[in-house]
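Engineer: please work out how this folds:
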Amino acid sequence: MNTTSILANQSVSQKNVKLEDIWPELEGGISKILLELNQGFPIKKWMALYTHVYDYCAASQSKAGPKVGVSKQQNQSGANYVGEELYNRLNVFLKKHMKELLEVADKKMDESLLGYYFTEWERYTSSMRYINHILNYLNRYWIKREIDDGKKEVYEVYVLSFVIWRDCLFTALKSRLTSALLDLIEGERNGYQVNTHLIRGVINGYVSLGLNREKPKETILQVYKSSFEELFLAATEQYYTSESVKFISENTVADYMKKVEARLNEEVKRVQQYLHQSTETELISRCEKVLIEKHVEVIWNEFQNLLESDKIADLTRMYALLSRIPRGLEPLRATLEKHVQTVGLQAVQSIGSVGATDPKLYVETLLQVFKKYNDLVTGAFRSDTGFVASLDKACRRFINENAVTIAAKSSSKSPELLARFTDFLLKKSPRNPEESEMDQLLNDVMIVFKYIEDKDVFQDFYSKMLAKRLIHGTSTSEDLEGVMIGKLKSTCGYEYTSKLQRMFTDMSLSRDLLERFHRHLEQDNQQVLLGGIDFSVLVLATGSWPLQPPATNFSIPKELQACEQLFQKFYQIQYSGRKLNWLHHLSKGELKTKYLSSNKSGYSLQCSTYQIGILLQFNTEEELTTDDIQDSTQLIDNVLKSTLTVLVKSKILVSEPELIEPEDIGKGMKFTLNKQFKNKKNKIIINVPVVQQVKEEIDTIHKTVEEDRKLQIQAAIVRIMKMRKQLSHSGLMSEVIVQLQQRFNPKVNIIKKCIDILIERDYLQRVEGQKDMYSYVA
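Structural biologist: Predicted coordinates:
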């Protein structure tokens, strides 16, 4: 048994206190606390009142027998605590106090009513905390027992005070209170200074009056929501409906969006200052509906103008506002896609035909458009996935089909120019960017590459240009070459770059082989057989390098024959059974002039092997005809003509009659060394291909791509049919396109031709009795 129980049992035998004896003093004390608490309340007086309550509540009713509902422990102790009459007296007293407060409140209006109500609420709730302590014994025993017995209309004293305030005062005043609150809030919205502390205090009272019958010590928001929030939200909706219609009719959309942004921020701040936090979601939702959703079409219509004017701040604001409402951004995404596509097409058209021949200008033009709108999407539109997708679609369209590709009658022009731009970056040149810029420039290449549909075309051009850079030693840096291949690999996978990586392996093996060859000559004292020629060779695997076989026969000059024979013999000893095919059309060398009186030290001429084969003949002959040169070199007509054209146009040779076009070269034309040749440079590169050669090379690459595509389509068809066994025509077409679209967009007519080829070759067959159905032939 606890100490309190012992005291209670002792007092039962000592006192039998009547309520009439203690109530006058209790009533006076409670009244004084309610009216004069701020003036202080003596502790002795407080203890005396507490003792009265204790003595009264602890009085025994054991003679009357145990009360129904009394706990087992109470029955055993023989004590039945009283308090019902005291509880009823307190109830009547508090209701009387409410009546007095109401009489005063009825004479007040608007803000003065709010001030009076808030002051009395603060006084009342503070006082009732003290009164609750005085009546604590009543709470702990009689009231607790009644509540445990299921009495719904019995509350702890402090909770009772709230119930009485709500039922006897608040219910009568709530309409006027809420109206006054809404007037103050509207005044604040109109720019007037208001007493936010007063508003917060009254509204907190609304919240406190939401009593939970199941859990009396907890509050629910029923009173706050029904008596204030619902009316507040309706008033808010009405206020902003009127304001928004007026404002948007008198101002620009940009100004309207600033107004909306400010209003939404004000409402959030309003919740933080004096509303319950649960109101924020519904309040902002209502504001968004009135301020944004009802005017959304006007806002949508302004988007195009803001894009054209590059109003980034307004676009940022528009995104932030429209992202608040359902489907608010969808029309903007479609508009952005169309706008970016238009701007991209106009940008390419503005560079005209120059773009088709200037890869740097072309790629930089594409990147300029992309970067501008990518900054917009990542900044103003916060990398929204929908806007990212719109940008991607637009870039894919104008990069793959624009004025340059239309003029070239091929969507493959973009990957070709991108490959040429990459070649420009990675090839040694005085115009090369700084090394610090290179990684960003290669990233820029990959941006455009991402949107290229014909990635196989880029691969073919890139591999051929890489092969030339490696063979001729013109790469800026092998490290940068590796970086670029790594970027391609991360985007397209290992298979896409496997041959490119093997090319680097071949270069490394070739360097080792050449070192062994020179050591072999030194050991056998055979260097003299090279005739003083600084000879080097690259041995490259046929399957890894995109190198075409020579288009012509060629009789190598006798000065170089010994070099080739020595290496061939050495290689056959090293690798028995392997065959070397010499690619003279890709080889080059350096000749030194000794025939010019104007330059006794001589010029160094960087020449192709075909040019070397022609020029070396002038060591023994003063003049040669076209037939003489062809007999000695065995070059076919078109190769001979193009080679001679370069030598004449570079003024190394002089033709008679004068050469104007390669077609002018005939059998009777004579050629001599130009004894008056002069040049500002001592080292002269003359093995530059003519335009016709470049065009033929491009055409060859495109033909190769087309043939490779047919093979890839056929392979994809066989893979699909082998797995599916039977498939409809439309299903097969769809699956082929899905499988191959990462490398290129296969054309429907080509797929159909490939299906026919595979049927002829007995890989597929048409299913009898079923239209457009194929089956796999095992």
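
Engineer: contacts and neighbour counts: CA atoms only from here.
Structural biologist: OK.

Engineer: report the separation between the nearest residue to residue 544 once chain neighbours are set aside and residue 46.
Structural biologist: Nearest residue to residue 544, sequence neighbours excluded (C-alpha to C-alpha, 6 or more residues apart in numbering): residue 499, at 5.1 Å. Taking C-alpha to C-alpha, to the nearest Å as the measure, residue 499 falls 97 Å from residue 46.

Engineer: ok, now residue 407?
Structural biologist: For residue 407, the distance to residue 46 equals 101 Å [C-alpha to C-alpha].

Engineer: out of the two, which sits in the busier spot?
Structural biologist: Neighbour comparison, residue 407 and residue 46: the larger count goes to residue 46, with 18 against 13 (by other C-alpha atoms under 10 Å).

Engineer: one more, for comparison:
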Amino acid sequence: MIPDLLALRKFAELIARDAFGEDPDDPAGERVWRNSVLDAFEKGFAGRVKKPAEMIAKYIDQAMRKGQRSASDDEFNRLLNEALGLYRFTKDRDVFREFYIRALAKRLLLQKSASDDFEMNVLKILIERESLLCIYLHPSGIDRATDDKFFEKGHGMFSDLALSRDMIREWQNLPSHRDDKEPLNVMVLQHSNWPTYGLGQVILPKDMERSLSSFVRFYKSKHAQRKLDWAHSLGTVTLTARFDAGTKELSVSLYQAVVLLLFEDGGSMNFQDIKEATGIEDKELRRTLQSLALGRKRVLTKVPLSKDVDDTDVFEYNAKFTDKNRRLHINSIQQAETAEEAKQIAEHIEEDRTHALDAAIVRIMKARKRLGNNKLTEEVIIAVRAHFVPQPAQIKKQIESLIEREYITRSDGDRNTFEYVA
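Structural biologist: Have a look, this model is predicted:
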């Protein structure tokens, strides 16, 4: 969708340049044309609620993961600018922010981003454009707490990672860790700066557990009152694997690594034994075994060979595995997880919208004390339209909810007029 929209916009600009570029006597004609193009884009975006905003965020995510490749810095920045130029047309800016911030978090945590400099540049562009949008939409200076929170999160992520790098360097330079052959790298993140992730249960191998405990003691010596929760579902490991055809370096998830290390001395294990040995949740373990035994890079074999993992299946290390590359990345199978995550994002967006409507209604009623239904609906739309454009039915639902919670009440003489409850 996004490449096609960018191509269409370029085509419209070429028409404008060819038609009016050499005609200084017809600036009005050029202005009419350009305004018509802008109106067409706005109407097109409005016709597909939420989806364009989501697609812009995902397009930028793909660009950041691929990197600039043969493009120069200026060319890559121009590509990002063009994609972000479509942001102005969507009314679902909260949807864009939610998908963008989650994708940014994954890129940073999994070290899949092309460049921190480009990431910071995108945040800078968004801040500038969001400021212009809010000046246009909110000339009276209505509260911008939601935008500020979004950009604080973005900068907070980079700050957390920078502090983590300094801390892990200090820990690794301790005499007891200088000669570690299998170094541990830890990212210490503040909950407020990052999306919520499942912590994930897993029984770590003794060497991993020993390193983790050592880091916890080091961290507690500096921050005794803080609590560390481990998001093992985000962990990654690099393993050296020996096959008949030679040695390979495998880049895998923590769950995949814990499973593979069970076969360090060969042998075979059934599903139930693996589950007991690793402590990984049933659904997650089945996905992990699928990725190792049924994906493109089958470093485990499964008997019987079928597309699903059953309780009675038996797994064995695939010593005959071959691949032309020495360094391999084994993807986790995440189709079901992605669908689940999309559902969580949709629920989170709706929850945030509910809170935003509640806050806007209460703030307006507190200032006005008494308002009719139509006027209140109009003012609420104006108050939140920098983030999304609510439907009257959504506003009505929240008005009824606030009446039930006794924030506002209906006027005795007119059910379509509301009064603020002090």
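
Engineer: what about the equivalent of the residue nearest to residue 544 of structure 1 over in structure 2, neighbour count?
Structural biologist: Aligned by TM-score structural alignment, residue 499 of structure 1 pairs with residue 153 of structure 2. Residue 153 of structure 2: 19 surrounding residues under other C-alpha under 10 Å.

Engineer: got it, and residue 34 of structure 2?
Structural biologist: 16.

Engineer: repeat for the one 10 residues further on
Structural biologist: Residue 44 of structure 2 sits with 14 neighbouring residues when counted by other C-alpha under 10 Å.

Engineer: map it onto structure 1.
Structural biologist: Structural alignment (TM-score structural alignment) places residue 44 of structure 2 against residue 398 in structure 1.

Engineer: and the gap between its match and residue 730 of structure 1?
Structural biologist: 29 Å.

Engineer: correct me if wrong: residue 485 of structure 1 contacts residue 500.
Structural biologist: Yes. Contact criterion C-alpha atoms under 8 Å: residue 485 of structure 1 and residue 500 qualify, at 7.4 Å.

Engineer: more crowded one of these two?
Structural biologist: Neighbour tally, residue 485 of structure 1 and residue 500, criterion other C-alpha under 10 Å: the higher count belongs to residue 500, 22 against 18.

Engineer: in structure 2, which residues correspond to the one helix or strand residue 87 of structure 1 maps to?
Structural biologist: For residue 87 of structure 1, the host element (DSSP states H and E) is helix 84-105. Following TM-score structural alignment, helix 84-105 of structure 1 has no partner segment in structure 2.

Engineer: what is that helix packed up against?
Structural biologist: Helices and strands in packing contact with helix 84-105 of structure 1 are listed as helix 19-36, helix 110-134, helix 157-165; criterion 3 or more C-alpha pairs under 8 Å, 6 or more residues apart in numbering; DSSP states H and E.

Engineer: most packed of these?
Structural biologist: Mean neighbours per residue, mean count of other C-alpha atoms under 10 Å, is largest over those for helix 157-165, with a mean of 20.

Engineer: now the angle between helix 84-105 and that one, please.
Structural biologist: 40 degrees (axes from the mean of the first three to the mean of the last three C-alpha atoms, to 10 degrees).

Engineer: and the angle from the helix or strand following helix 157-165 of structure 1 to helix 157-165?
Structural biologist: Next helix or strand after helix 157-165 of structure 1 toward the C-terminus (DSSP H and E): helix 171-189. Going by the same axes, to 10 degrees, helix 171-189 of structure 1 is angled at 80 degrees with respect to helix 157-165.

Engineer: and residue 198 of structure 2, what's its match in structure 1?
Structural biologist: Checking TM-score structural alignment: residue 198 of structure 2 goes with residue 549.

Engineer: what's the spacing between the residue nearest to that match when sequence neighbours are not counted and residue 499 of structure 1?
Structural biologist: Nearest residue to residue 549 of structure 1 in three dimensions, chain neighbours excluded: residue 583, at 6.8 Å (C-alpha to C-alpha, 6+ apart). Distance of residue 583 of structure 1 to residue 499 of structure 1, given as C-alpha to C-alpha: 19 Å.

Engineer: helix, strand, or coil at the match of residue 44 of structure 2?
Structural biologist: Recorded secondary structure, residue 398 of structure 1: helix (DSSP: H, G, I helix; E, B strand; the rest coil).

Engineer: residue 448 of structure 1 versus that one, what's the distance?
Structural biologist: 11 Å.

Engineer: also residue 253 of structure 1?
Structural biologist: 36 Å.

Engineer: and for residue 249 of structure 1?
Structural biologist: Relative to residue 448 of structure 1, and taking C-alpha to C-alpha, residue 249 of structure 1 is found at 44 Å.

Engineer: so for these two, which residue has more residues nearby?
Structural biologist: Legend: neighbour count by other C-alpha under 10 Å for residue 249 of structure 1 and residue 448, higher for residue 448 (20 against 10).

Engineer: quick one: secondary structure of the aligned residue in structure 2 for the more buried one?
Structural biologist: Under the alignment by TM-score structural alignment, residue 448 of structure 1 pairs with residue 86 in structure 2. Assigned state for residue 86 of structure 2: helix (three-state reduction, three-state DSSP).

Engineer: nearest spatial neighbour of residue 86 of structure 2, skipping sequence neighbours?
Structural biologist: residue 56 (7.6 Å).

Engineer: of the helices and strands packed on helix 84-105 of structure 1, which is nearest residue 72 of structure 1?
Structural biologist: Comparison of those against residue 72 of structure 1 by C-alpha to C-alpha identifies helix 157-165 as nearest, at 25.1 Å.
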